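Peer 1: predicted model follows, preceded by the sequence.
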Amino acid sequence: MTASTTPTATAPAAGPTPVGVRVVGWLAAAGTLPYLAIKLDWLTGGTLGVREPGVLADPTIVVANWVTFALDLVVVALALALTHRVGDRLPPWLVLLPTWVGTGFLVPMVVAVLPGTLALLATGGLGGTWFEPWLQPVVYGGFAWQGVFLSAALAAHAGRRWSHLVAAAHPLPEVLPLLRVLTAGGVTMAAASAALHLVVGLSAGSAVALGVEATSAALALAGACGVVALVRGRPAARWAAVAAAWTGSAAMFSWGLYTVVVRMAADGFSTHGAAAAGTAQVTGLLGGFALAVAGMLALAREG
């Protein structure tokens, strides 16, 4: 017997998934429609919601629009795979990795980014040179919709496919040395990221910015606490620990990766909040990855 470091798939039950679960998948897919429609308009020469049409002709923007259009199509595929029996037959990594990244990006949209954007819109603080004020709420609203229903689809999929892993009480002894190192590093990075997010929020001079940054800090700490609970092998509230570890690590990694790529390509963190904001994202990126691997090892079973 060898130690498996990834969840193993159980045999899918006969028959289709319940209607309610399939509806959740279709609702998650429907949340991509506003974004896909806007991107398709831009990619075919339209200027919907754009005040400066010349921006869309930039080769970098064109490539970015194609990439993000394709990524939203991936969300559609994930939503349907999570809620239909065909998804139960896919390799675990093919389901878990993109869903982890996706929910990490989308859940903060639900709890912080969209509410903050709506608050700015209501107070007249949502401005911009390139885009119409309505564009961000529409796009972020679609993302938040996706986040709610994709998370629900994931919960249903994980419950029927991997509940035996979550029910296990203790990590395998042979992975404990590596598990402790990864957990310590991930927790340290998460704590640093959380502190830096709070520094950025407090220095921004905006209640909305503080709320968004405080949410990022809370998610980082939740991810750390969830992984620590899994490593300690406490049987109580295992699903809560998995949810915290998953969401917190994913949010750190996804937003860290996105922000690092975008900012390094644009200005190398040379704008407002440069040092603290950049370091918060880099530590989040590293901490999120370490905590995700630690969580995976904590759930590994003999098989």
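Peer 2: Thanks, I have it.

Peer 1: use CA for all of it now, contacts and neighbours both
Peer 2: Fine.

Peer 1: what does stretch 211-224 rub up against?
Peer 2: Residues outside stretch 211-224 that contact it (C-alpha atoms under 8 Å, 6 or more residues apart in numbering) are 108, 111-113, 116, 183, 186-187, 190-191, 193-195, 197-198, 200-201, 244-249, 251-252, 284, 288, 291.

Peer 1: try this one next to it:
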Amino acid sequence: MAVLTAIGVLPYFLLKLAWIFGSQWGIESPSKLDGTVVLMGNIITASLDVLLVAIVVALGRRAALKIPWWLILIPAWFAAGLLLPFIFTGPVIAAMVASGSGSSDGSLSDWVGPLVYLSFGIQAIGVVLVLGWYLRRRWGRALESHSSQGLVRVRTKGQWAVFSAAGVVAAALVFLGLRWIVRAATALQAQSADLRGGILWLSDVANAGFAACAVIGLLVLVARRLGNQDGPGDHDSSHRWWPILLLSGGGAAIAGSALYALVLMSLGAGTAPGQQDFWELSLSLVLGLLCGLGALAVIVEAQKQAAAIGPTDLRPAGFDRH
């Protein structure tokens, strides 16, 4: 998995490295942004690639289980969120350029877009695989014990407040998802051949899909709590994981996309008419973070219940024979 991520990182990293040292490789016209801003942006993104490889290598080792979870999981969650959309947009953008149905705005060579987006897509696959391995190893046993004991019914006002908040989050995600779908459909009807326009409507479609994933995961977790049961077929451990993965993965992608756009906005890149507004980006970031915290809360609660059962159940899944 670390090798896969490194393969995905290498083309993008080499391109950024060339730009940092003044190469014009792939650049057709100078950026409208200040030169210092562009240079710092390239240095930061290249450094993030190095950090990404380090995180993946760390997550893939058993020693990672001895490191405080937040030290690895938080940056890995944000990395997954930033990269997840490119699993879908990368191949589509590459196909658009290869078929001649999409062209760049002239600032970069046509091959730069597919290289960058496909590179991000490969990185995303590597991060998701190693993150799944880490979660299963670290909390798999606790979650299985938690599931086998059944979930406590909602009785207190505090619990009802939490689930009411979950309903508000779900409704807000549905609202944003519909907004993204409408905007993507409008952009598609314009039939723009501009590559940047294609990236924007693809991003809206991807965000809507991730919002749907988060809503499904959230509603399933709430339904299980209210019903005091796992649901049909959830005796298999994979069924206990999928709503958590949908909630955390969907939230990460929404938060990551919003955070990236907000950073660009703060650097003066701004948003063109028809793109996401500041309020929408801020709301997306908050909702994505809430989804991640919600998924984490379920796992933490599972670990606490497993600890009450006995220390044997706290061992990472798959370590039984070691």
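Peer 2: Structure's in. What do you need? This is a predicted model, so every value here is computed, not measured.

Peer 1: before we move on, the earlier item: in helices only, show me the contacts of stretch 211-224 of the first structure.
Peer 2: Within the contacts of stretch 211-224 of the first structure, membership in helices is found for 108, 116, 183, 186-187, 190-191, 193-195, 197-198, 200-201, 244-249, 251-252, 284, 288, 291, as judged by DSSP state H.

Peer 1: weed out the non-buried ones from the residues you listed.
Peer 2: If you count burial by 16 or more other C-alpha atoms under 10 Å, the buried members of those come out as 108, 116, 183, 186-187, 190-191, 193-195, 197-198, 200-201, 244-249, 251-252, 284, 288, 291.

Peer 1: excluding chain neighbours, what is closest to Leu56 of the first structure?
Peer 2: The spatially closest residue to Leu56 of the first structure, leaving aside those adjacent along the chain, is Val62, at 6.5 Å (C-alpha to C-alpha, 6 or more residues apart in numbering).

Peer 1: quick one: map the one you found onto the second structure.
Peer 2: Under the alignment defined by TM-score structural alignment, Val62 of the first structure is paired with Leu39 of the second structure.

Peer 1: tell me which helix or strand its match sits in.
Peer 2: Here Leu39 of the second structure sits within helix 35-59, counting by DSSP states H and E.

Peer 1: list the buried residues of whichever helix or strand comes after that helix.
Peer 2: Taking DSSP H and E as the definition, the helix or strand that follows helix 35-59 of the second structure towards the C-terminus is helix 69-83. Of the residues in helix 69-83 of the second structure, those scored as buried under the neighbour-count criterion (16+ other C-alpha under 10 Å) are Ile72, Leu73, Ala76, Trp77, Phe78, Ala79, Ala80, Gly81, Leu82, Leu83.

Peer 1: so helix 69-83 of the second structure matches what in the first structure?
Peer 2: Against the first structure, the aligned range for helix 69-83 of the second structure is residues 92-106 (TM-score structural alignment).

Peer 1: and stretch 210-219 of the second structure, by the same measure?
Peer 2: Matched against the first structure by TM-score structural alignment, stretch 210-219 of the second structure falls on residues 219-228.

Peer 1: isn't Leu247 of the second structure right up against Val220?
Peer 2: No: with contact taken as C-alpha atoms under 8 Å, Leu247 of the second structure and Val220 are classed as non-touching, separated by 9.6 Å.

Peer 1: in the second structure, where's the longest helix?
Peer 2: With secondary structure taken from DSSP H, the second structure has its longest helix at helix 112-149.

Peer 1: in it, what counts as buried?
Peer 2: In terms of neighbour count (16+ other C-alpha under 10 Å), helix 112-149 of the second structure has its buried residues at 112-128, 130-131, 134-147, 149.

Peer 1: same question, stretch 202-214 of the second structure
Peer 2: Residues 202-214 are the ones in stretch 202-214 of the second structure that count as buried (16+ other C-alpha under 10 Å).

Peer 1: what of stretch 102-114 of the second structure?
Peer 2: Buried positions in stretch 102-114 of the second structure, judged by neighbour count with 16+ other C-alpha under 10 Å: Gly102, Ser103, Ser104, Leu108, Asp110, Val112, Gly113, Pro114.

Peer 1: out of those residues, who's nearest Phe13 of the second structure?
Peer 2: Using C-alpha to C-alpha, Val112 is the member of these that sits closest to Phe13 of the second structure, with 12.5 Å.

Peer 1: what does that closest one correspond to in the first structure?
Peer 2: With the correspondence set by TM-score structural alignment, Val112 of the second structure lines up against Leu135 in the first structure.
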